[in-house]
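Asker: Provided below are the primary sequence and the corresponding predicted coordinates.
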Amino acid sequence: MARKGHRPSKAPTAHPRFYGRHAVLAALDNPERTVRKIWGTREALGGLDIPASIPITFADVADLGRLVPGDAPHQGLVIEVDPLEDIWLGDLLQQGADDQRPLVVLDQVTDPHNVGAVLRSAAAFDALGIITQDRHSPPESGSLARSASGTLETVPWVRVVNLARALEEIAEAHFWRIGLTGHAESTLGEVMGKGRIALVLGAEGEGMRQNTETHCDQLAKLPISDKVESLNVSNAAAVALYAIAARG
């Protein structure tokens, strides 16, 4: 059977470096992740069960600081990794065929901290996975992995070439595609129903593109106070995922 909605082959990239205890331990625990090297203080490395195949370099705090951007909080641990293997959208949709877990679709959300925070919320509320465009989403990086607090290793992340086509495939899998936007007339609670939901969110400022909105079944807004214009995309995702999880 032909696979649809797959992520294109990656171009050669540098090996990202992750830092911070949550991101590093999650990567070491993920059998799908290849860890190439690890640097750490003797204190931070003490007690860790590190496979013999991974080269270990003991380093002091100042040396570790030179391996990561700026004042990144490495907590005594830095690793170099290979990016995770591609995930096919069709395979992800098939995995969730018998349950009600939601999908999160991000339309050109490029900030790694926001995507990392969305991954964390997706894990907290047991989402099936997240879907982004290949060219308009951040690569795996230390800042993204730290923001995700280990969930980069556990939440399936599908990158697609054509988001509109992916949304069509999602509809074929019987998801109700709800686009969150402040100009919608109805609230999320009024439109989400009882079925499978794909939650679609756009970038801050620009919001969803018009073509993405036309590939949603329903547009909805969160019932926020008029004291603020909008929520950060990762905060909006967290609130919406909670609402979906808590529906009666």
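Answerer: Happy to help now that I have it.

Asker: can we go C-alpha only for contacts and neighbour counts from here?
Answerer: Will do.

Asker: Pull the residues that contact stretch 151-158.
Answerer: Contact partners of stretch 151-158, identified using Cα atoms under 8 Å, 6 or more residues apart in numbering, comprise 6-7, 23, 26-27, 30, 33, 86-89, 92, 116, 119-120, 122-123, 127-132, 145.

Asker: and if we set it to 6 Å?
Answerer: Stretch 151-158 has contacts (Cα atoms under 6 Å, 6 or more residues apart in numbering) with 87, 120, 129, 130, 131.

Asker: Not counting residues beside it along the chain, what's closest to the second one?
Answerer: On the basis of Cα to Cα, 6 or more residues apart in numbering, the spatially nearest residue to residue 120 that is not a chain neighbour turns out to be residue 148, at 5.0 Å.

Asker: does the residue nearest in space to the middle of the chain count as helix, strand or coil?
Answerer: Residue closest to the mean C-alpha point of the chain, counted by Cα atoms, centre = their mean, is residue 119 at 3.6 Å. Following DSSP: H, G, I helix; E, B strand; the rest coil, residue 119 is assigned to helix.

Asker: Next, count neighbours for the residue nearest to residue 120.
Answerer: Residue 148 has 27 neighbouring residues, counting by other Cα atoms under 10 Å.

Asker: which residues does it contact?
Answerer: Residues in contact with residue 148 (Cα under 6 Å, 6+ apart) are 116, 117, 119, 120.

Asker: got another, please set it beside the one above:
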Amino acid sequence: MAGNSQRRGATRKAGTKKGARVGTGGHSRRALEGKGPTPKAEDRPYHVAHKRKVAAEKGATGGRGTSGRPSAGAARSAAGRKGGRTSSTHEIVGGRNSVLEALRAGIPVSTVYVASRLEADDRTKEIVSIAADAGYPLLEVSRAELDRLTDGAVHQGVAIQVPPYEYLDPDDLLDTAEASQTAPLIVALDGVTDPRNLGAVLRSAGAFGAHGVLVPERRAAGVTASAWKVSAGAAARVPVARATNLTRALQDLRAAGVFVVGLDAGGDVPLGELPFATDPLVLVVGSEGKGLSRLVREQCDAIASIPIASAVESLNAGVAAGIALYEVARQRA
């Protein structure tokens, strides 16, 4: 019933009521004042943005050679910041040739790993020397730790951790060609998802003077540790551009005066009669299974095929690109 003070919970037990606190107004004012403005994300040591900022500053200082001039890697990073895209994670690159070529090219390096009791040769001595001159962290680790870092890949006792790869925009490849004062030569990959094929294409592109490789942003291989390894260091010298839409990127290149030639088994002309070889040119290589997609094929000014024995159904993208680039280099010579 209302007003029944005998009901449980209707009255407060003696001695439980809190008394007034002296100076409560001051406490309330301090609570209202707060702790000041929230620091920027990059200024909070525990925040991922701060870690990215520190890594970028470290890369900026490490991106200069012993002469004090910006290295090729630093220049490519600056070009990527102009409007390129970045891969999302750090990569571990293993193998003496791949590591040495990356260091020679001035690619910013986060850490250099060397196996303990390593049997040294000229390459490992140069790796250690370049790392020491550039001030890169040099860690001696066990071979078991290197196996773990490289995910079981062949590392030959040395590996480096490189920051996210800086992709260029397709237009940047034309700027690279203009700086070399030669007709643009670009390799575009359509639906190639194996990073080892990308690495092989990069190696051939570096050998035959291509100005860069163009890959789509989705459903395509990127510059991963596998691509670095197969490229034997060419990934440090040959820029890779990423296009949101490969078909639209090819349209833009055609509008800029570049001819587009696709490689496909059912081509219009044999590779020995490759058209536009001495003109500004994009060679488009499709996947081994599906070949060129319909939309990409429609953007091609010509389709060339590589004559092969009937017993072999097709060539993989890395081999096909190498053969086609050799033919272009032969005609341009």
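Answerer: Arrived safely. The structure displayed is predicted, hence computed values, not measured ones.

Asker: ok, the contacts of stretch 151-158 of the first structure vs residue 231 of the first structure, which is closest?
Answerer: Taking Cα to Cα as the measure, residue 231 of the first structure lies nearest residue 120 of the contacts of stretch 151-158 of the first structure, at 16.8 Å.

Asker: What's that closest one aligned with over in the second structure?
Answerer: By TM-score structural alignment, residue 120 of the first structure lines up with residue 203 in the second structure.

Asker: ok, that match to residue 111 of the second structure distance?
Answerer: Separation of residue 203 of the second structure from residue 111 of the second structure (Cα to Cα, to the nearest Å) stands at 24 Å.

Asker: any idea how far residue 235 of the second structure lies from residue 204 of the second structure?
Answerer: Taking Cα to Cα, one finds residue 235 of the second structure at 11 Å from residue 204 of the second structure.

Asker: same check, this time on residue 245 of the second structure
Answerer: In terms of Cα to Cα, residue 245 of the second structure sits 24 Å off from residue 204 of the second structure.

Asker: now swap in residue 104 of the second structure and tell me
Answerer: For residue 104 of the second structure, the distance to residue 204 of the second structure - Cα to Cα - is 19 Å.

Asker: Which of the two has more residues huddled nearby?
Answerer: Shown here are residue 104 of the second structure and residue 204; by other Cα under 10 Å, residue 204 has more neighbours (24 against 19).

Asker: what's near enough to touch the more buried one?
Answerer: Residue 204 of the second structure makes contact with residue 322 under the criterion Cα under 6 Å, 6+ apart.

Asker: Now which residue in the second structure aligns to the residue nearest to residue 120 of the first structure?
Answerer: By TM-score structural alignment, residue 148 of the first structure lines up with residue 231.

Asker: Now do that match against residue 112 of the second structure, distance only.
Answerer: 19 Å.

Asker: Likewise for residue 214 of the second structure?
Answerer: According to Cα to Cα, residue 214 of the second structure stands 29 Å off from residue 112 of the second structure.

Asker: Can you show me the strands along the first structure?
Answerer: 17-19, 35-40, 56-58, 77-81, 103-107, 129-133, 157-160, 175-180, 196-202, 218-220 (DSSP state E).

Asker: The fifth one vs the second structure, average offset?
Answerer: In the superposition with the second structure, the aligned residues lie an average of 0.5 Å away from strand 103-107 of the first structure, counting by mean Cα distance after the TM-score superposition for the first structure.

Asker: now that strand: how far from the chain's centre is it?
Answerer: Its chain's C-alpha centre and that of strand 103-107 of the first structure lie 9 Å apart, by Cα atoms, centre = their mean, to the nearest Å.

Asker: Give me the aligned partner of residue 144 of the second structure over in the first structure.
Answerer: By TM-score structural alignment, residue 144 of the second structure lines up with residue 62.

Asker: ditto for residue 105 of the second structure
Answerer: Using TM-score structural alignment, residue 105 of the second structure pairs with residue 30 in the first structure.

Asker: And the equivalent of residue 257 of the second structure over in the first structure, how far from residue 217 of the first structure?
Answerer: Matched to the first structure by TM-score structural alignment, residue 257 of the second structure sits across from residue 174. For residue 174 of the first structure, the distance to residue 217 of the first structure equals 11 Å [Cα to Cα].

Asker: so where do the helices sit in the first structure?
Answerer: 21-29, 42-45, 61-65, 89-95, 112-124, 142-148, 163-172, 188-191, 210-214, 233-246 (DSSP state H).

Asker: looking at those helices, which is buried most?
Answerer: Most buried of those by mean neighbour count (mean count of other Cα atoms under 10 Å) is helix 142-148; its value is a mean of 25.

Asker: Please say which position in the second structure residue 73 of the first structure maps to.
Answerer: Counting by TM-score structural alignment, the partner of residue 73 of the first structure is residue 154.
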